[in-house]
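>>> model this:
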Amino acid sequence: MSRNWLERPIEGVLLDITGVLYESGTGNGTAIPGSVEAFKRLKASGIPVRLVTNETCATRSAIVNKLRSHGFELVDSDICNPAPVVVSILKERGLRPHLLVSPEIECEFVELEKDNPTCVVLGDADEEFSFQNMNLVLRTLLAMKEPLLFSLGKGRYYKHKGQIQLDVGAYAAALEFACGINAEVVGKPSPHYFGAVLQALGVTASEAVMVGDDIVSDVGGAQACGIRGVLVRTGKYTPNDENHPTVKPDFIADTLEEVVNLILKTRK
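Coordinates of the predicted model:
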C-alpha cells in the first residue's frame, strides 16, 4: 500500500454511505467529523461522484432525506442502491418474487406480480429475519423447479446503532447451503453492479476509486473490477482489516476528509 493510487488521474469517485459519511446510531445517527464538508468539496471539484450503498432498509428518497438532515447536499440520482436494479432485472426476465426485505422498500416492488413466485429476493430485512420467515423462504425455494435467489448485497456484517450485526450475506449463505444453489448478488461486491455504477459515472474502472469501510465488499469488490479501493478507519473498520489475507487496499485513510484532501491536491 502506498500513495501510488494517486499516480493515475481520478475521474470518478464511488463512496459508501454508512461508515464513510455517517455513523448509524440512536435516532438518525451522526455525520462523521469532516465528512459533510469533504463531500461538498468533492462535488464542487467537478469529479463525478456516486454514493454506492447496499442499503435496502430505505428508498433512495428516504436515504437522501436522512443525509440532508445531517447537512449533506445531494439528490436522488447521486445514490446507487440495489432495489431499483433488481426490479429492472425481474421485469426483464419476467420473474415473480417472494420478498424477504425491509417493509420500508416493499413499495419498490409494487408493479411486480408475486403470486406463484419464481424467485426469492433477499434484502436487509433486519427484525424480519425470523426463524419462521427464513423457513418460509427455504420452502419457497425448494418448491421451485430451478430455485433462484437474489441477494441485495452480500455483506457479512455491518454496524448499526453502534453495534455489529449480521448482514444479508450471512442469511443468503445459509440459504445457499440449504438449497445447494448460488445466489445472484445485486449490489456490492457484484462486478455487474460496480459496472453499472461506472456506466452512470461515465468513467472506466482505471479512472475510478472506491472509498469504503468494508474490506471485502467495498475494497475487495472494487479492486476485482479494476477500481482502486481505499479503506477508511471509520464505521465497521477494525485493525484486523489492515492484515486481511486476500484484500490489500490501495490506501488506508483515517477519514473521508483525508481521502478527499489527497484527491483534490492532485487536481491543482
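
>>> from now on I want contacts and neighbour counts done on CA atoms only, so please keep to that.
Noted.

>>> which stretches of the stretch 51-200 of the chain form strands?
All strands of the stretch 51-200 of the chain, identified by DSSP state E, counting those that start in this stretch, fall at 79-80, 97-100, 119-122, 149-151, 157-160, 163-166, 184-185.

>>> residues contacting the third one, please?
When you say that, I think you mean strand 119-122. Strand 119-122 is contacted by residues 95-101, 137, 140-141, 147-152, 168, 172 when judged by CA atoms under 8 Å, 6 or more residues apart in numbering.

>>> Produce a PyMOL select command limited to the buried residues of those.
Command for PyMOL that selects the buried part of these, burial taken from 16 or more other CA atoms under 10 Å:
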select buried, resi 95+96+97+98+99+100+101+137+140+141+147+148+149+150+151+152+168+172
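
>>> distance of the spatially closest residue to Leu90 that is not a sequence neighbour relative to Leu67?
Residue nearest to Leu90 in three dimensions, not counting chain neighbours: Arg96, with 7.2 Å by CA to CA, 6 or more residues apart in numbering. Arg96 sits 33 Å away from Leu67, going by CA to CA, to the nearest Å.

>>> equivalent analysis for Glu37, please.
Distance, Glu37 to Leu67, using CA to CA: 13 Å.

>>> of those two, which one has the most company?
When neighbours are counted by other CA atoms under 10 Å, Glu37 and Leu67 differ, and Leu67 comes out ahead with 22 against 16.

>>> quick one, what contacts that one?
Residues in contact with Leu67 (CA under 8 Å, 6+ apart) are Glu73.

>>> hmm, try it at 10 Å
Leu67 makes contacts with Ile17, Leu21, Tyr22, Asn28, Gly29, Thr30, Ala31, Val36, Ser61, Glu73, Leu74, Val75, as judged by CA atoms under 10 Å, 6 or more residues apart in numbering.

>>> let's compare: structure for the following, please.
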Amino acid sequence: MPPIRGILLDIDGVLHVSMKPLPGVVKTLSWLEQQGYATYFVSNTTTMARATLAQRLQQIGLPVSEQRIITAPVAAAGYLRQHFAGKRCWLLTKGDTSRDFVGIELVDKQADVVIIGGAEELLSYETMNAVFRMLMDGAALFALHKNMYWKTTDGLQLDSGPFVRALEIASGQEAKVFGKPAPAFFQQSLQAIGRTANETVMVGDDIENDIGEHRK
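As a prediction, this is how the structure comes out:
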C-alpha cells in the first residue's frame, strides 16, 4: 500500500461545530502542512461560494485558503468544464454559488445542463415544469445532493432531493450527483489535490454521508 500523501478534511463537524473551532484543529493543520501532506477541505454546502466559505472560516481563526476548498458546486463546475465545455447551464441554487462557475454560461432557458442544489424555495411548479421540458429536450440533470429533508428550529423541512427524484421519474433520466459521498465528488477532489485514491484519506464525522461505499 502506498504511503498517505493526501488528506481530505470535512469542514463542518471536523474543523468546527456551529462555527466554533474544535480543540487542537489549528495545531493539527499546521502539523499537516509541515509534514508535506496535500491537505484540502471538503463540504457539501450549496449556498455559498468557496471564497465566501473561506472568509468565514478565516474569521473564526481557521487557516483555510479558498484554493484548498472543494464543495459540491466546485466539483460540478470542474466536471462541466471538462465534459460539457461551451454548454449552457441553468444553476438552481441560493446564495452566491454562481461565483464558482466562472467561464460557464449560466442561463434560465434552453439549457444543456440543469443543476439543482439548495433551491427549495425556487422550485415552483413553473420552474419544475421548465426543467422537465429541458430534460425531455436532451438536457442533462445534475444534483449537488439528493438529501430528502433537513432539520430546522421549526422542525423537519423538505430538501432538494424529492424535487430531483420527481424530475428523474418524470424524465426517465438519473441525475448525476456531485456532493459527498458520490464518486464524482471524490474524482474531482483527487484531481484537485493531485493524488490517487490509494494515497489519500478522507476524514469526516458521518461515515455514511461523508464516505459511504468508499470506506470499503
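
>>> now what about the TM-score between them?
For these two chains in superposition, a TM-score of 0.79 is obtained (TM-score structural alignment, normalised by the length of structure 2); 209 aligned residues with a CA RMSD of 2.9 Å.

>>> residue in structure 2 paired with the residue nearest to Leu90 of structure 1?
The alignment partner of Arg96 of structure 1 in structure 2, by TM-score structural alignment, is Arg88.

>>> what's near enough to touch Gln110 of structure 2?
Arg88, Cys89, Trp90, Ala130, Val131, Arg133, Met134, Leu135, Asp137, Ala139.

>>> residue in structure 1 matching the fourth one?
In this case it means Ala130 of structure 2. Counting by TM-score structural alignment, Ala130 of structure 2 corresponds to Thr140 in structure 1.

>>> how much space separates that match from Asn65 of structure 1?
Distance from Thr140 of structure 1 to Asn65 of structure 1, by CA to CA: 35 Å.

>>> and what of Val216 of structure 1?
Distance from Val216 of structure 1 to Asn65 of structure 1, counting by CA to CA: 28 Å.

>>> what of Thr53 of structure 1?
From Thr53 of structure 1 across to Asn65 of structure 1, the span is 15 Å (CA to CA).

>>> so these two - more neighbours on which side?
Applying other CA under 10 Å to Thr53 of structure 1 and Asn65 shows that Thr53 carries more neighbours, namely 20 against 17.

>>> these two touch, right, that one and Ile79?
Yes. Between Thr53 of structure 1 and Ile79 there is a contact under CA atoms under 10 Å: 7.6 Å.

>>> overlap of the contact sets of these two?
By CA under 10 Å, 6+ apart, the residues touching both Thr53 of structure 1 and Ile79 are Leu15, Asp16, Ile17.

>>> make a markdown table out of the residues you listed and add secondary structure and distance to Ser206 of structure 1.
Shown next, in a markdown table, are those (DSSP: H, G, I helix; E, B strand; the rest coil; distance: CA to CA, whole Å):
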| residue | secondary structure | distance to Ser206 of structure 1 |
| --- | --- | --- |
| Leu15 | strand | 16 |
| Asp16 | coil | 18 |
| Ile17 | coil | 22 |
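
>>> quick one: the residue sitting nearest the centre point of structure 2 from Phe185 of structure 2, how far?
Here the mean C-alpha position of structure 2 is nearest to the C-alpha of Ala72 (CA atoms, centre = their mean), at a distance of 1.1 Å. With distances taken as CA to CA, Ala72 of structure 2 is found 7 Å from Phe185 of structure 2.

>>> joint contacts of these two?
When CA under 10 Å, 6+ apart defines a contact, the residues bordering Ala72 of structure 2 and Phe185 alike are Val42, Asn44, Gly78, Leu144, Val177, Phe178, Gly179.

>>> in helices, which of the residues you listed appear?
Cross-referencing the shared contacts of Ala72 and Phe185 of structure 2 against helices under DSSP state H gives Gly78.

>>> what segments of structure 2 are helices?
According to DSSP H, the helices that structure 2 contains are 25-34, 50-59, 72-83, 125-136, 161-171, 183-193.

>>> which of those sits closest to Pro2 of structure 2?
helix 183-193 (15.3 Å; CA to CA).

>>> so where in structure 1 does that closest one end up aligned?
Using TM-score structural alignment, the residues of structure 1 aligned to helix 183-193 of structure 2 are 191-201.

>>> superposed on structure 2, what's the mean shift for the matching stretch?
Compared with structure 2 after fitting, stretch 191-201 of structure 1 deviates on average by 2.1 Å (mean CA distance after the TM-score superposition for structure 1).

>>> flag every buried residue along that stretch.
Pro191, Tyr193, Phe194, Gly195, Val197, Leu198, Leu201.

>>> before we move on, back to that, so what does the residue nearest to the centre of structure 2 match up with in structure 1?
Residue correspondence to structure 1 (TM-score structural alignment): Ala72 of structure 2 is matched to Pro82.

>>> list the contacts of the nearest residue to its match once chain neighbours are set aside.
Distances taken as CA to CA, 6+ apart place Gly187 nearest to Pro82 of structure 1, at 5.2 Å, with adjacent residues excluded. Contact analysis of Gly187 of structure 1 by CA under 10 Å, 6+ apart lists 52-56, 80-83, 85-86, 151-155, 193-194, 196, 217, 221.

>>> coming back round to it: right, and the match of Arg96 of structure 1 touches Met134 too?
No. Proximity of Arg88 of structure 2 to Met134 does not meet the contact threshold set by CA under 10 Å, at 11.6 Å.

>>> shared neighbours of these two, anything?
Residues touching both Arg88 of structure 2 and Met134 by CA under 10 Å, 6+ apart: Lys109, Gln110, Ala111, Asp112, Val113, Val114.
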